Structures are given as structure tokens and as C-alpha cells.
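*Asks:* fold the stuff below for me.
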Amino acid sequence: MAKLKTRWDITKNWQFFFPIFGSILVALTAYAIARRLLHLFNLNNTVLEWIFTLVIGLGMYFLMIHFFLWCFKKLANKWPVAQRWEMIAIFIVFAITGSISGKLAGPVTEWLGIQQEMVSGWIYWPVRILLIFPLYQVLLVLFGWLFGQFRFFWSFEKKMLKRMGLGFLIP
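*Replies:* Got it, this is the predicted structure:
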């Protein structure tokens, strides 16, 4: 525990939530990828099912953890955070926001009357992607606030909108 505290600059017990929650999310993602691969290779409902899931899941888990630690190192100087555990919170916010905005884009397009079966794919997908963008912007700041990183994500939003030529939208 002492190593974990010093490695991630944890000063209060509630900050342990982020490394633990991040590890759980990575494990769930690795499991989901292993299950998808299992079905891809038609190994479901076989003797090898759980062995395959365990081996691929553990391999993916360690591969993703190694990748994220590498990303933390690369972004440490670029992103101004006071403590290292905040990097985990920021990654969690990006992951949750991307997933939820992608999932919400489908129901929103249907609510607008744009259905994949009735409209050409050349129209449907650009419209759906254009709908994801504003959803993503709003959700990013919202989830950033929920995870205690509002200041980081608000400045991130302003920078991103200015670079896209939409800086006039933010006062």
C-alpha cells in the first residue's frame, strides 16, 4: 500500500478509488475483448472456453496496463496535474465519455428520424458522427466535474474548440 501511495502521490484514502476503479475497468475491458475473440474463433461452448478467456483476458489486462502506464509517462509533462492519481481520473473520464457518447448517438439519430435502414450509409454515418461531437463535448465536462477534474476538462474543451475554429462558442 505504501508503494501505491508514493507511486501515485496519494495523500488521502479516498484517492485510492481511482487506481482501484481504473484497474477494475481495465480488467472488465480485457474480459470483454477476450469474450469477443472467443466468439470470433468459435470457441464458445467448448472445453477451451474458460481457458481461452482467462489466458487472453490476463494477457490483454497486462498489455493495456503497460500501455496506459506508458501513456502516463508521455503525458506527464503535457497535462498539468498536481498529483499522479489525477491522470488515472482523467483517463477514466475520457473512456467513459467516449463510450457513452458513442452509445447515445444511435438513439439520438433515431429520435431525429434518421434510421440506418431508411437512409443511405453515406448520410447516416456522417450525421451520427456529427451528433457524437456535441454530445462528447458536453459529457466530457460533465464527467470531468463528477470525477473532480472540472478545471482540467474545461481548459481542455476551450483549447480544443479554439483549435477547431469554434472558439467563439466559449466566452
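
*Asks:* from here on, just use CA atoms for contacts and neighbour counts.
*Replies:* Fine.

*Asks:* just the helices in this structure please.
*Replies:* Applying DSSP state H to the chain gives helices spanning 2-7, 17-40, 49-75, 85-111, 121-146, 150-163.

*Asks:* next, the structure of the following sequence, for comparison with the previous one:
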Amino acid sequence: MLHRFKEKWNIKSNFQLIVILFVFSITGSAALVVRKFIFHLVGIQQDTSLLIKVPLYLIVLLPSYQFLLLVIGTLLGQYRFFLAYEKKTVGRLIKRSKKSYEKN
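*Replies:* Next up, the predicted model:
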């Protein structure tokens, strides 16, 4: 299974793959900590309406995850990989939004 990741991401060593997977796992947890902190600052609580929580969740979580992915990846020596990954991810999001905009 891990060799599929190595081929897809054009990675040569197992160590680099382990570092990249570690960055993804740490970033997910860190993004949730950021979300919790921001929700606390804004005053969002358990009983707050989902109509407020869900959009705010997306507005906070998506950019913070992308930013943290680059920062943590850079600190662990994988800046080039994560910069290319970010460009590809953002490019896909932009293409999707353009397609949905053109349909309307």
C-alpha cells in the first residue's frame, strides 16, 4: 500500500514518506486545535446554531489546515512537496468553483 503513495507522489525513500504522513496527521490535529481556539474567541458554544457553526467551521478550518500544512511540512524539511501539493489542491478547488459558476 505504501508503495502506491510513493509512486503517486514521486517519493524515493520510505523515510520521506513517513515524514509526509506524519505531517498530514499532525496538521489535522493542529487545525482542530486552531478551530477550537477561534471558536472560543468568537464565542461559539455547543448550543450555537449549526447554521452558524458549519460555515464558520469551513471558513476557519480550510485555510488554517492549508497554512499549517505548509508550515509543519517546511519545519520537517518537506517544503517542496507540500508547496506542490498545495498548488494542486488549490487548483482543483478553483476549477470546481469555476465549473459550478459557469453552470449557473
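
*Asks:* TM-score for the pair, please.
*Replies:* Remark: TM-score between the superposed chains equals 0.81 [TM-score structural alignment, normalised by the length of the second structure]; 95 aligned residues with a Cα RMSD of 1.6 Å.

*Asks:* how about the helices of the first structure in a markdown table, adding mean neighbour count?
*Replies:* Output for the helices of the first structure, formatted as a markdown table (neighbours: other Cα atoms under 10 Å):
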| stretch | mean neighbour count |
| --- | --- |
| helix 2-7 | 11 |
| helix 17-40 | 17 |
| helix 49-75 | 15 |
| helix 85-111 | 18 |
| helix 121-146 | 16 |
| helix 150-163 | 15 |
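
*Asks:* quick one: the aligned residue in the first structure for Y85 of the second structure from R7 of the first structure, how far?
*Replies:* Matched to the first structure by TM-score structural alignment, Y85 of the second structure sits across from F156. For F156 of the first structure, the distance to R7 of the first structure equals 25 Å [Cα to Cα, to the nearest Å].

*Asks:* how about V93 of the first structure?
*Replies:* From V93 of the first structure over to R7 of the first structure the distance is 21 Å, taken as Cα to Cα.

*Asks:* over to W125 of the first structure?
*Replies:* For W125 of the first structure, the distance to R7 of the first structure - Cα to Cα - is 43 Å.

*Asks:* likewise I96 of the first structure?
*Replies:* 24 Å.

*Asks:* give the contact list for the alignment partner in the first structure of G28 of the second structure.
*Replies:* In the first structure, G28 of the second structure lines up with G98, judged by TM-score structural alignment. Neighbouring residues of G98 of the first structure by Cα atoms under 8 Å, 6 or more residues apart in numbering: Y136.

*Asks:* repeat for F52 of the first structure
*Replies:* A34, L38.

*Asks:* and it, what pairs with it in the second structure?
*Replies:* By TM-score structural alignment, F52 of the first structure lines up with nothing in the second structure.

*Asks:* which part of the second structure matches stretch 29-37 of the first structure?
*Replies:* Alignment of stretch 29-37 of the first structure against the second structure: no match, by TM-score structural alignment.

*Asks:* with stretch 75-84 of the first structure instead?
*Replies:* Matched against the second structure by TM-score structural alignment, stretch 75-84 of the first structure falls on residues 5-14.

*Asks:* would you confirm that I132 of the first structure contacts I100?
*Replies:* No. At 9.6 Å, I132 of the first structure does not count as touching I100 under the criterion of Cα atoms under 8 Å.

*Asks:* mind checking how far I90 of the first structure is from K159 of the first structure?
*Replies:* I90 of the first structure is 16 Å from K159 of the first structure, by Cα to Cα.
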